[in-house]
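Sequence plus the predicted model coming up.
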Amino acid sequence: MRASRAWFACLLLLPTVACQGGTPPPAEPSHPGLPARSAPPAGMDESLRDAALELVETREQALVDGDRDAFLATIDPSAEEFARTQARWWDNVARLPATEMALALGDEGVMTRVHGEGDLQLPIDFTMRLDGYDEHAVTQPLIYTFVGDEDEVLLTSDRNLQNDALTGWLPAPWDVTSITVEESDGVLGVFDDETKDQAAELQDAIVAARDAIEPLVPPWSGRVVAYDISDVDAIDKMSSMSIDRTAGIAFPVMARLGGKKVAAHRFAVNPVHTDGEEWRGILLRHELVHVALGSSDNGSPRWLSEGVADYVAYSAAYDVDQRRRGLAQQLGSMAPRSLPTGRDFYQGRSRLNYALAHLACAYLTSTRGDDVLWDLMGSFRRRGAPFPADVEARVRAELGMSTKEIVADALAWARSA
């Protein structure tokens, strides 16, 4: 439901006073705690609404026409920082295969949950699609802050911290820094000033990693957007591990925040973890497996989704005996135990959890064939398993074993290599 607001002047009614001497008393002043006349609260001057919506239409037309000057002319000159970042944003988006750009009035109900600023604030939805990479256009909710009068309004901001927190908005690279874009063979790489010197090298590595995993995963488009920028705040917020231990992360991009429709799956890498050709290849293949699987592993326990990604990432470069020996050495004398299912996978001894999940997947495919992993994922996706006990029951129903029994057999298999 859209909520609209109307603001009314408040009339202060004073009781009549009996007059003496035939002359009226002087007018009593208004209460000292109230203004002499009513004024709209900050951000709520509805008299500016028509002019503000006309400005939104002007900005949308500028986006469609590719008219940078017209777009930036809608900004209040005194909002210097906003003008600077908007100019940077325009130049960034011009480097992207951006299409279907639009601006529209959003859900005005959100205005009850944000702090007012300027003369008028309105929720504005910005829509854009990366052509060839996004299945659907992506809409993000903005809060436009206007200043001016009924004749002319200008824009001073398009973001609101409260609204960002409520919607869970995470910035894309083009929102926070100047970007360099590389595009080759269905891979769109986004870099910043600190990573652009290695952009061509990393771009080639991403393409090679994509080609390496394609024969090992179910069919997918093979097209992907990858981020490699020095601002890792977004990665930090998405990761279940500390940022220093997070080398990369794959994530869905929703068509609308809070919605269920996925526009694309992308991944981002932490630049401090991309040195070294061997490790970089493993990292990129791992994240690309997550992208390739997309929503296919929805409902899967963490050990299965992460184990599959590691299994494919290493399988593309090492034969089965090499992997068995490497995993046996990494896991040492570890005793059999159940596999972690949720966020606990990333806590504590996360490296060993990754290795153990990798081993379990490698053992299952070696003894039952590659389809065992995809069939197990499909079972979790169809039936779900919200609790650890449900996971164990589903694994036993599909494989006839508990995860602890799988680990015991997998450890024995690895140590016999």
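Thanks, I have the structure now.

drop to CA atoms for contacts and neighbour counts, all remaining ones
OK.

Could you verify that residue 348 is part of a strand?
No. Counting by DSSP: H, G, I helix; E, B strand; the rest coil, one finds residue 348 to be coil, located in no strand.

now residue 153, nearest residue through space, not along the chain?
Excluding the flanking residues, the one nearest residue 153 by C-alpha to C-alpha, 6 or more residues apart in numbering is residue 147, at 5.5 Å.

Oops, could you answer that again for residue 192 instead?
Distances taken as C-alpha to C-alpha, 6+ apart put residue 179 closest to residue 192, at 4.5 Å, once the chain neighbours are dropped.

Now do the same contact list for that neighbour.
Residues touching residue 179, when contacts are defined by C-alpha atoms under 8 Å, 6 or more residues apart in numbering, comprise 92, 173, 190, 191, 192, 193.

Quick check: the last one vs residue 362, distance?
Here the criterion is C-alpha to C-alpha, to the nearest Å. By it, residue 193 lies 40 Å from residue 362.

what's the burial count for residue 295?
13 (other C-alpha atoms under 10 Å).

no wait, residue 84
The number of residues packed near residue 84 is 11, by other C-alpha under 10 Å.

Work out for me the element it sits within.
Assigned by DSSP states H and E, residue 84 belongs to helix 80-94.

Who are the packing partners of that helix?
helix 68-72, helix 173-176 (3 or more C-alpha pairs under 8 Å, 6 or more residues apart in numbering; DSSP states H and E).

pretty sure the residue nearest to residue 153 is in a strand, no?
Yes. Per three-state DSSP, residue 147 lies within a strand segment.

here comes the other one, which I'd like you to weigh against the first:
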Amino acid sequence: MSTGADRSRSRIVPALLLAALLAGVLAACGDDSPAPSSDPEAEVVAGIERTLRQRARALVAHDEAGFDRTIRARDPEFVAEQTTYFDNLGQLPLEMLRFDLAADTVERDGKAYWAEITVRLQLQGYDATPVVTRDRWRFAPTRNERRYLLTSTTDTAWEKKTSGAQPQPWDLGEVEVREGPGVLGIFDATTVATAEAVVASVSEGRFQVKAVLPGDIGDPGGVVVYTLADPTYVESLDSLPVSDPDRLDAVTLPVPRNAADAGGPVASYRILLGPHVLDEDGEVLDRLVRHELTHVALGDHARGVPMWLTEGLAEYVSVRPIAPAERRLQTEALNLVASGVDDLPADEAFGGEDAEGWYALSWWVCEYIAATYGEPALWELLDGLANGADQDEVIGDQLGVSTADLLQGGADLMRRTYG
């Protein structure tokens, strides 16, 4: 597939058509009949836009013949890739799908054209708003140049330098979709055998987490969970908490409403489970799922909050359904205390070699806060530390202790509990 390099290019920016180019076209409507025009550049733009409308309609309606008419069938590899994409989206609960041509990005490539496309996709019951991403596609004319067919959706060089390109698993390879009450599971050929157990764990975990959280945080609603053996999607992520994806047990991923604004409003939060955790027993999987569901539920409440509190809270909530005598502790936590740590950790510690110990110790700091000040103090501290508030000041005002005292209290309670 073409990477967009070594091309003869010229931009097409028909000024008179600027307003028309900026106007979005809903997937469910549109007229494919060509508009009369004596302007060849306008015909190119109109032809590409007709193809985009037809592609969106075909995907929403699961119209395979209509979809096939939007792609050129000369490259077997590209056709196979597009067939996989069609099958993937056919399994998703699409509430909205739309492709818009960017106004000033159409570039000639011989007889074909490259153009940036804005994709708006919303999963019904799972995304609060459509998720907006960008891509760059190549279109070639038919022999009579009345239609323009898609020949590539891959421009590697452009994707590497563009923040708005945010592929999802269904964009990158074959997926198997399974749905349960409030859960949409995305699997691949290797992990789909575990789909029933994973979906059931997430579905039950939603209610267990909701029972612990205060009312103002509430139910996160539908949850999307990815469980993939194929590393392609994980390797496309640039904000993992660990440097080695093979060490990743699970992570909660915010999905921005606009991929070009990573720190902006979020359309949903999705959970990624490492495939190796599927080999663990059910209790371990359920606890891990509840941990991630807590992150999903906290959502924007946790923005700017130190990781020792957000991770400690996730652990605190995840063990509530487990009898106290059966709550496992990583031995790394006791070793960490024995090493002489004397204050709450910075966020960077959760990606370092002592990460497991810090997760457990942060949990026990939360246990100490709940036991000493009452469980509501946890949620008040969460609110107080939001948006990067001064940690020393907030903890001093709300709890009347220093951060070092707080760590010591958690460490002492942990040692007394586990001997």
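Perfect, thanks for sending it. Everything numeric in this text was worked out from a predicted model, so none of it was measured.

follow-up on the earlier one: aligned counterpart of the residue nearest to residue 153 of the first structure in the second structure, please.
By TM-score structural alignment, residue 147 of the first structure lines up with residue 140 in the second structure.

Nearest residue to the alignment partner in the second structure of residue 294 of the first structure in space, ignoring adjacent ones along the chain?
Using TM-score structural alignment, the equivalent of residue 294 of the first structure in the second structure is residue 299. Leaving out its chain neighbours, the residue that sits closest to residue 299 of the second structure by C-alpha to C-alpha, 6+ apart is residue 269, at 7.4 Å.

Now that neighbour: which helix or strand?
strand 266-273.

which residues touch that strand?
With contacts defined as C-alpha under 8 Å, 6+ apart, strand 266-273 of the second structure is touched by 126-131, 223-228, 248-257, 292-293, 296, 299.

Under a three-state scheme, what state does the most centrally placed residue in the first structure occupy?
Centroid-nearest residue in the first structure, with C-alpha atoms, centre = their mean: residue 170, separated by 5.0 Å. What three-state DSSP gives for residue 170 of the first structure is coil.

Which residue, other than its chain neighbours, is closest to it?
Excluding the flanking residues, the one nearest residue 170 of the first structure by C-alpha to C-alpha, 6+ apart is residue 234, at 6.0 Å.

hmm, which of the contacts of strand 266-273 of the second structure are the buried ones?
Buried members of those, counted by 16 or more other C-alpha atoms under 10 Å: 126-127, 129-131, 223-228, 248-257, 292-293, 296, 299.

doesn't residue 203 of the first structure fall inside a helix?
Yes. Assigned with three-state DSSP, residue 203 of the first structure falls within a helix.

What's it aligned with over in the second structure?
Under the alignment by TM-score structural alignment, residue 203 of the first structure pairs with residue 199 in the second structure.

so how many other residues sit close to residue 346 of the first structure?
Counted by other C-alpha under 10 Å, the residues lying close to residue 346 of the first structure total 20.

ok now do it, which residues does it touch?
For residue 346 of the first structure, the contact set (C-alpha under 8 Å, 6+ apart) comprises 240, 241, 353.

To which residue of the second structure is it aligned?
Under the alignment by TM-score structural alignment, residue 346 of the first structure pairs with residue 351 in the second structure.

Residue 312 of the first structure now?
So residue 312 of the first structure corresponds to residue 317, using TM-score structural alignment.

Going by secondary structure, its match is in what exactly?
In the assignment (DSSP H and E), residue 317 of the second structure maps to helix 307-318.

Which strands and helices lie in contact with the following helix or strand past that helix?
Where DSSP H and E defines the elements, the next helix or strand beyond helix 307-318 of the second structure is helix 331-338. If you count contacts as 3+ C-alpha pairs under 8 Å, 6+ apart, helix 331-338 of the second structure packs onto helix 355-373.

The helix it packs on vs the first structure, average offset?
Helix 355-373 of the second structure, aligned to the first structure and superposed, deviates on average by 1.0 Å (mean C-alpha distance after the TM-score superposition for the first structure).

buried ones in that helix?
Residues 355-370 are the ones in helix 355-373 of the second structure that count as buried (16+ other C-alpha under 10 Å).

Filter the contacts of strand 266-273 of the second structure down to the ones in strands?
Among the contacts of strand 266-273 of the second structure, the members falling in strands (DSSP state E) are 131, 223-227, 250-256.

Kindly reformat the residues you listed as a markdown table and extend each row with distance to residue 55 of the second structure.
Shown next, in a markdown table, are these (distance: C-alpha to C-alpha, whole Å):
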| residue | distance to residue 55 of the second structure |
| --- | --- |
| 131 | 18 |
| 223 | 27 |
| 224 | 25 |
| 225 | 27 |
| 226 | 26 |
| 227 | 28 |
| 250 | 35 |
| 251 | 33 |
| 252 | 31 |
| 253 | 28 |
| 254 | 28 |
| 255 | 24 |
| 256 | 24 |
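
burial of residue 235 of the second structure, as a residue count?
11.

if we can go back for a sec, tell me how far the match of residue 312 of the first structure lies from residue 300 of the second structure.
Here residue 317 of the second structure is placed at a distance of 17 Å from residue 300 of the second structure (C-alpha to C-alpha).

Could I get the full set of helices for the stretch 151-300 of the second structure?
156-160, 169-172, 195-212, 232-236, 282-298 (DSSP state H, counting those that start in this stretch).

Of the ones you listed, which is nearest residue 66 of the second structure?
Closest of the helices of the stretch 151-300 of the second structure to residue 66 of the second structure is helix 169-172, at 19.4 Å (criterion: C-alpha to C-alpha).
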